[in-house]
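Q: Got a sequence here, can you model it:
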Amino acid sequence: MTDPRLLPTVAPGRTPVRVMTVAGSDSGGGAGIQADMRTFALLGLHACVAVTAVTVQNTLGVTGVQEIEPEVVAAQMHSVVPDIGVGAVKTGMLASAPIIEAIADACDELSIGGGRTIPLVVDPVCASMHGNPLLAVDALGTLIHRMIPLADVVTPNLDEVRLITGIDVVDAATQRDAARALHDLGARWALVKGGHLRTSELSPDLLFDGTEFIALETRRIHTPHDHGAGDTLAAAICAALAHGRTVPDALEFAKGWVTRGLESAYPLGAGHGPVNPLWRVGE
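A: Just a heads-up that it's a prediction; the model follows:
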């Protein structure tokens, strides 16, 4: 596995590689834009943000959501990308159909995703790890038809795979079926994450580009503190893509990064603690 520390950094005073996260805020700091920005910063990148929603949540769950006006979400993207420039973009919690439409339009206008200038990682967040909805029920179709076709790589967990494709992944064969179904929806690369496949002692991820299946397995880290794992993985993929890595190389890098974060995950509050990218600080 690639050493998860190896992304190029720049000397102090020089401008680092820039990326953008388009996602919701987690007041508990474990997931969402907080997890994305922590990952980007620790990997030596400058993070820009388009906030889609503010959640009221802690380690026990989500108790409130305040969506941002769609035109404000799109305006954040239009303000940042032409001025600062970004090497890749990652989406997370998108909340509603109007917000998704605004983001998809902005991506078209700014050459984001769809195999164009700026790579796009779509993490199709539908619910929190506690099962709290983070995507309106009537927004799933918009996510499928507007965002997934723009994705250079789409990164659902198994619950999200079931919602998007109707396929219940229980083994390697159904994982392949799901990857094909996701690719058929328009994503250039489909990643079916196996972290929730609890019957396996490994954590098996499967990547598919319409021609080739690439399987990547790591040992499963048994910890109750895995809040933000999906966000962290997608952010690390985004960071590697911004440095010009291919999607398979970016996944290998990100898998190593999140595995180290799970190894050093820590308890927090009365519920689930977060994946810990701060492992790098202590080395």
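
Q: alpha carbons only for contacts and neighbour counts from here, please
A: OK.

Q: So what touches the lengthiest strand in the chain?
A: Of all the segments assigned as strand in the chain under DSSP state E, the longest by residue count is strand 46-58. With C-alpha atoms under 8 Å, 6 or more residues apart in numbering as the test, strand 46-58 has contacts from 16-28, 33, 37, 40-41, 62-70, 73-74, 76-77, 80, 93-95, 99, 269.

Q: Among these, name the ones in strands.
A: Reading strands off these with DSSP E, I get 18-26, 62-67.

Q: Relative to L278, which of those is nearest.
A: D26 (17.7 Å; C-alpha to C-alpha).

Q: Another sequence for comparison is provided below:
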Amino acid sequence: MNIVLTIAGSDSGGGAGIQADLKTFQELNVFGTSVITALTAQNTLGVEGIYPATSEFVEQQLNTVLQDFEVKALKTGMLFSADIIKTIAKNLIDKNIQIVVDPVMIAKGGQALLQDEAVQAMKNELLPIATVLTPNIPEAEKITGMKIETADDIQQAAAKILQLGVNCVVMKGGHLEGPSAVDTVFFQDGSFFQLKSKRIDTKHTHGTGCTFSAAITANLGKGLSLKESVIEAKKFVQMAIENPLNIGRGHGPTNHFAHRFGANVEVEIVE
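A: From the prediction side, this is the model:
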């Protein structure tokens, strides 16, 4: 059995965070373990409260899981504070585990999910040991300190991020305009490719970033290459968006089990 791990916050609405990650892991046939960094009171309309765990308890959870399970890949989501980020990095630096970092910073409703001083800790402590980073455009802007509006901007931002030490960065294009949603995947060796999919006119996108990064993690845990893991994760999340559940009165969750029903999805790979 392939075992993976999510280190993230709990979403009481079930669409993002730990809940989305574990659903994704289950759907992709890996066993999911978890470390909870914060409890949130939230639904599709927004985040009403955040109660972070102490860094000591995060460390205890992490070490307890790793002492018993052979974790092949893990992802981080909402990490909240610099202390938690530093604690996680300290405990993972000597582990042979592939690390997917989803730099969760802002909720769909606009609430901040990462303290400002934590961004620097992520850049200094976590990204140098990470396998892949999956920022959307606003997150990439926060990490790089630059405005991203064009394809050249995306390439420059990716280069800046790769200089921090991460092996691969997936620059997600969902926040840009155009008929296609284009994600560009950059590697340390200078190579890159793009994933193009139909842009869906929907407000039900809560948890898409969590789901995408969790799918990459599950695929890595099953032994797929990094490139294959990203491509298959893109297909998984595209199916989840194209077949919405239409629940909640705000930004509803994606459909984690859409692939069960043989939903076809078109994702174009541009080398």
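
Q: between the longest strand of structure 1 and strand 61-67, how big is the angle?
A: Here the directions of strand 46-58 of structure 1 and strand 61-67 differ by 120 degrees (axes from the mean of the first three to the mean of the last three C-alpha atoms, to 10 degrees).

Q: With structure 2 overlaid, how far apart is strand 46-58 of structure 1 on average?
A: Superposing on structure 2 and averaging over aligned pairs (mean C-alpha distance after the TM-score superposition for structure 1), strand 46-58 of structure 1 comes out at 0.5 Å.

Q: between that strand and strand 18-26, how big is the angle?
A: Going by the same axes, to 10 degrees, strand 46-58 of structure 1 makes 10 degrees with strand 18-26.

Q: so where is strand 46-58 of structure 1 in structure 2?
A: Strand 46-58 of structure 1 lines up with residues 31-43 of structure 2 when matched by TM-score structural alignment.

Q: Buried ones in that stretch, by neighbour count?
A: Within stretch 31-43 of structure 2, the residues scored as buried using 16 or more other C-alpha atoms under 10 Å are 31-40, 42-43.

Q: Could you do stretch 70-81 of structure 1 as well?
A: Going by neighbour count (16+ other C-alpha under 10 Å), the buried part of stretch 70-81 of structure 1 is 70, 73-74, 76-78, 81.

Q: what's the mean gap between it and the aligned bit of structure 2?
A: Compared with structure 2 after the fit, stretch 70-81 of structure 1 shows a mean deviation of 1.0 Å (mean C-alpha distance after the TM-score superposition for structure 1).

Q: Trace that stretch over to structure 2 and give me the residue numbers.
A: Going by TM-score structural alignment: stretch 70-81 of structure 1 matches residues 55-66.

Q: Aligned to R219 of structure 1, what sits in structure 2?
A: Checking TM-score structural alignment: R219 of structure 1 goes with K198.

Q: so what's that match closest to, chain neighbours aside?
A: Excluding the flanking residues, the one nearest K198 of structure 2 by C-alpha to C-alpha, 6 or more residues apart in numbering is S180, at 4.8 Å.

Q: The one you found and L74 of structure 2: what is the separation?
A: To L74 of structure 2, S180 of structure 2 is 29 Å away according to C-alpha to C-alpha, to the nearest Å.

Q: Could you check which of the two has the larger neighbour count?
A: L74 (27 against 15; other C-alpha atoms under 10 Å).

Q: So what touches stretch 113-129 of structure 2?
A: 78-83, 85-86, 88-89, 93, 99, 101, 104-107, 133, 142-143, 164-166.

Q: Generate a ChimeraX selection restricted to the buried subset of those.
A: Only the buried entries of the contacts of stretch 113-129 of structure 2 go into this ChimeraX selection, using 16+ other C-alpha under 10 Å:
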select :78,79,80,81,82,85,86,88,89,99,101,104,105,107,133,142,143,164,165,166
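
Q: I'd like to know which of the contacts of stretch 113-129 of structure 2 are part of helices.
A: The helices, defined by DSSP state H, take in 82-83, 85-86, 88-89, 142-143 from these.

Q: Using a markdown table, lay out the residues you listed together with distance to G174 of structure 2.
A: A markdown table is the format used below for these (distance: C-alpha to C-alpha, whole Å):
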| residue | distance to G174 of structure 2 |
| --- | --- |
| A82 | 27 |
| D83 | 30 |
| I85 | 26 |
| K86 | 29 |
| I88 | 29 |
| A89 | 29 |
| K142 | 16 |
| I143 | 17 |
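
Q: now, the most widely separated pair of those residues?
A: I88 and K142 (20.9 Å).

Q: what's the residue closest to the geometric middle of structure 1?
A: In structure 1, the centroid-proximal residue (C-alpha atoms, centre = their mean) is A234; its distance is 3.1 Å.

Q: Check which helix or strand that one maps to.
A: helix 229-242 (DSSP states H and E).

Q: Which stretches in the stretch 101-250 of structure 2 count as strands?
A: Using DSSP state E, counting those that start in this stretch, the strands of the stretch 101-250 of structure 2 run over 132-133, 168-171, 180-187, 192-198.

Q: okay, those, which one's buried deepest?
A: strand 132-133 (a mean of 27; mean count of other C-alpha atoms under 10 Å).

Q: residues contacting A187 of structure 1?
A: Residues in contact with A187 of structure 1 (C-alpha under 8 Å, 6+ apart) are 148-154.

Q: Starting from T155 of structure 1, give me the distance back to it.
A: Distance, A187 of structure 1 to T155 of structure 1, by C-alpha to C-alpha: 10 Å.

Q: same check, this time on Q66 of structure 1
A: Applying C-alpha to C-alpha to Q66 of structure 1 and T155 of structure 1 gives a distance of 25 Å.

Q: now swap in H183 of structure 1 and tell me
A: Distance, H183 of structure 1 to T155 of structure 1, by C-alpha to C-alpha: 11 Å.

Q: now I84 of structure 1
A: Distance from I84 of structure 1 to T155 of structure 1, by C-alpha to C-alpha: 26 Å.

Q: Neighbour count for these two, which is higher?
A: Legend: neighbour count by other C-alpha under 10 Å for I84 of structure 1 and T155, higher for T155 (29 against 11).

Q: Counterpart of that one over in structure 2?
A: Match for T155 of structure 1 (TM-score structural alignment): T134.

Q: returning to that earlier point: okay, and the common contacts of H183 and T155 of structure 1?
A: A190.

Q: burial measure for T21 of structure 1, as a count.
A: Around T21 of structure 1 there are 27 residues (other C-alpha under 10 Å).

Q: now for it: what does it line up with in structure 2?
A: Per TM-score structural alignment, T21 of structure 1 is aligned with T6.

Q: That match contacts M78, correct?
A: No. Look at T6 of structure 2 against M78 with C-alpha atoms under 8 Å: they stay out of range, at 10.1 Å.
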